[in-house]
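J.: Generate a structure from the sequence data that follows.
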Amino acid sequence: MNKLLRLSRIIDRINQWIGRFIGWLVLLMVLVGVWNVIGRYVGRAVGQNLTSNALIEIQWYIFDLVFLLGAAYALKHDEHVRVDVLYANWPAQRKALIDFIGTLLFLIPFCILVIFFSWNTIAASWAIQEMSPDPGGLPRYPIKTTILISFALLILQGISEAIKKFAIFQGLLQPEEEPHESEL
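T.: Next up is the predicted model:
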C-alpha cells in the first residue's frame, strides 16, 4: 500500500502543479478579455481595429484550458459538485468507501468513454489541420487535443483518489493525513 500511496502523491504533485499553472492562465484570460473589450470600444472611437478574431479565440482557448485542465485539480481538492444530503453526515470510512466505489464505477469509466469517443474526432481534426472558420482564426486541432489530456489527467487523479480513499477505508490513512497543498 505504501507504493500505491507514493504513486498517489506523485499524481497529486503533477495535478497540483498544473492547477497552479491554470491559476496564472485565469489571470491571462482576464487580461486578454479586458483588452478585447477595451480594444473594441477604443478602436471604434479612433477608427482602428485594435482586436481580432484570433484574440477573441485565444480568450476562448484559455478558458477551455482552465476548465478542462482544472478538472483534475478540482477533484484533487474535493471541489467538484456533490449532492451531499446524506454524505455530509456519514463517518469518514463510509465516505471513503462511497468515493472509492464511485471513482471505480463512474468517474474512471466515464473518462475512458470520453477519450474513446473523442479520439476519432480529434484525430480527424489533426489530419486536416482544422482551422477556425472565422477570418484570422486559430487552429482548432491543438485545443481539441486538450480533451484527451484533461480526461487522462482526470483518470490519473481518480486513481490517486481511489488509492487514498481505499487506505482511509482500511484505516491505514486518516482523512486529515491526506497531503495538504503546502506539502506538495
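J.: Only C-alpha atoms from now on, for both contacts and neighbour counts.
T.: Noted.
J.: so what secondary structure elements neighbour the helix ranked longest in the chain?
T.: Among the segments of the chain that qualify as a helix by DSSP state H, the longest is helix 2-46. Taking 3 or more CA pairs under 8 Å, 6 or more residues apart in numbering; DSSP states H and E as contact, the helices and strands that helix 2-46 lies on are helix 53-76, helix 141-169.
J.: residues touching Arg69, list them.
T.: Wrong residue type there; residue 69 is Leu, not Arg. The contact partners of Leu69, taken as CA atoms under 8 Å, 6 or more residues apart in numbering, are Ile18, Gly19, Ile22, Thr146, Ile149, Ser150, Leu153.
J.: Quick one, which of those residues are buried?
T.: Under a neighbour-count criterion of 16 or more other CA atoms under 10 Å, the subset of the contacts of Leu69 counted as buried comprises Ile18, Gly19, Ile22, Thr146, Ser150, Leu153.
J.: Farthest pair within those?
T.: By the measure CA to CA, Gly19 and Thr146 form the most distant pair in these, at 14.6 Å.
J.: In three-state terms, label Gly137 for me.
T.: State at Gly137, reduced to three classes by DSSP: H, G, I helix; E, B strand; the rest coil: coil.
J.: Following up with a second sequence; could you model it the same way so I can compare the two?
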Amino acid sequence: MPKAIRLYVHYVDKVNRVIGRCAMYLIFVMMGILLYSSFMKTFLIPSLWTLEMAQFVMVAYYLIGGAYSMQEDGHVRMDLFYSQWTDKTKTLIDSITILFLITYLGFLLYGGIFSTQYALKYSEESYSAWAPAMAPIKILMVIGIFLMLLQAISCLFKDIAKLKGESIA
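T.: Purely as a prediction, here's the structure:
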C-alpha cells in the first residue's frame, strides 16, 4: 500500500483511539447526572435539565466513541454465516459492506452539517421546559459522524491491504 494510505490509517487510528478512550468516561458522567436526578426527585425538588442532559451525554458517548468501537471491532454483526467463512471471505464481505457504511455516513454527515448550520443560524432550542441550545450537541454529532467516516475509510484500506496479503497496521 502507498505510504500516504499507511500514514492516513496510522493517524486516523491514533486520533480515534485517543478520542474513544476519553469518550469511554462519558458513561460515568451520564450515570452521575442520572444519580443526581434520582436524588433530587426523591428528596428535594426535581430538576428540569437532568433527563435531557443525560440524553445529550449519551449521544456524545455513542457517536464520539463509535469510531473507536469500529476500530476495536466491537460492533455487533449478524453471525449467522460470518463465523463459518474463511478469513479472506470475511474480509471481502467486510470491504463490500463498509462501502455501504461509507455512503450512509456521507449522507448522514451532509444532513448533519446542514442541521448544525440551521441550529447556529436560528439559535435553535429544544422544545422542552429547559430549552437548551441544540447547536453544541449537533456540533458533537457532526464531529462523531466525521470521525466514524474517517475510521470506516481506514478500515476499508486495511481490508484491501489484507485481501492483497499485506499489513498496514
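J.: returning to that earlier point: JSON lines for the helices and strands packed on helix 2-46 of the first structure, including distance to Phe117 of the first structure?
T.: Conversion of those to JSON lines gives the following (distance: least, CA to CA, whole Å):
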{"stretch": "helix 53-76", "distance to Phe117 of the first structure": "16"}
{"stretch": "helix 141-169", "distance to Phe117 of the first structure": "10"}
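J.: end to end, how far does stretch 123-140 of the first structure reach?
T.: The distance separating the two terminal residues of stretch 123-140 of the first structure, taken as CA to CA, to the nearest Å, comes to 12 Å.
J.: got a list of contacts for it?
T.: For stretch 123-140 of the first structure, contacts defined as CA under 8 Å, 6+ apart pick out Ser52, Asn53, Ala54, Glu57, Ile58, Tyr141, Pro142, Lys144.
J.: got a list of what Ser8 of the first structure touches?
T.: Contact partners of Ser8 of the first structure, counting by CA under 8 Å, 6+ apart, are Gln157, Ile159, Ser160, Glu161, Ile163, Lys164.
J.: corresponding residue for the fifth one in the second structure?
T.: What it means is Ile163 of the first structure. In the second structure, the residue paired with Ile163 of the first structure is Phe157, using TM-score structural alignment.
J.: what about that match, how many neighbours?
T.: Residues within reach of Phe157 of the second structure, counting by other CA atoms under 10 Å, total 20.
J.: before we move on, what about Phe21 of the first structure?
T.: When neighbours are counted by other CA under 10 Å, Phe21 of the first structure registers 14.
J.: Please identify the buried residues of the longest helix that the second structure contains?
T.: Once the second structure is assigned using DSSP H, the helix that runs over the most residues is helix 87-121. By neighbour count, with 16+ other CA under 10 Å as the criterion, the buried positions of helix 87-121 of the second structure are 90-92, 94-95, 98, 101-102, 105, 108-109, 112-113, 115-117, 119-120.
J.: cool, stretch 131-140 of the first structure as well?
T.: Buried residues in stretch 131-140 of the first structure (16+ other CA under 10 Å): Met131, Gly137, Leu138, Pro139, Arg140.
J.: which one of those residues is nearest Met1 of the first structure?
T.: Proximity to Met1 of the first structure was ranked across these by CA to CA; first place goes to Arg140, at 42.3 Å.
J.: what's the counterpart of the closest one in the second structure?
T.: Alignment note: Arg140 of the first structure maps to Met134 in the second structure; criterion TM-score structural alignment.
J.: One more: His77 of the first structure?
T.: Under the alignment (TM-score structural alignment), His77 of the first structure pairs with Glu72 in the second structure.
J.: and if you look at Leu25 of the first structure?
T.: Correspondence of Leu25 of the first structure to the second structure, assessed by TM-score structural alignment: Leu26.
J.: Spit out the contact partners of the residue lying closest to its match once chain neighbours are set aside.
T.: Nearest residue to Leu26 of the second structure, sequence neighbours excluded (CA to CA, 6 or more residues apart in numbering): Tyr61, at 5.7 Å. For Tyr61 of the second structure, the contacting residues are Ala23, Met24, Leu26, Ile27, taking CA under 8 Å, 6+ apart as the criterion.
J.: Switch those over to a markdown table, and while doing so, append distance to Ala169 of the second structure to every line.
T.: What follows is those, written out as a markdown table (distance: CA to CA, whole Å):
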| residue | distance to Ala169 of the second structure |
| --- | --- |
| Ala23 | 23 |
| Met24 | 23 |
| Leu26 | 28 |
| Ile27 | 29 |
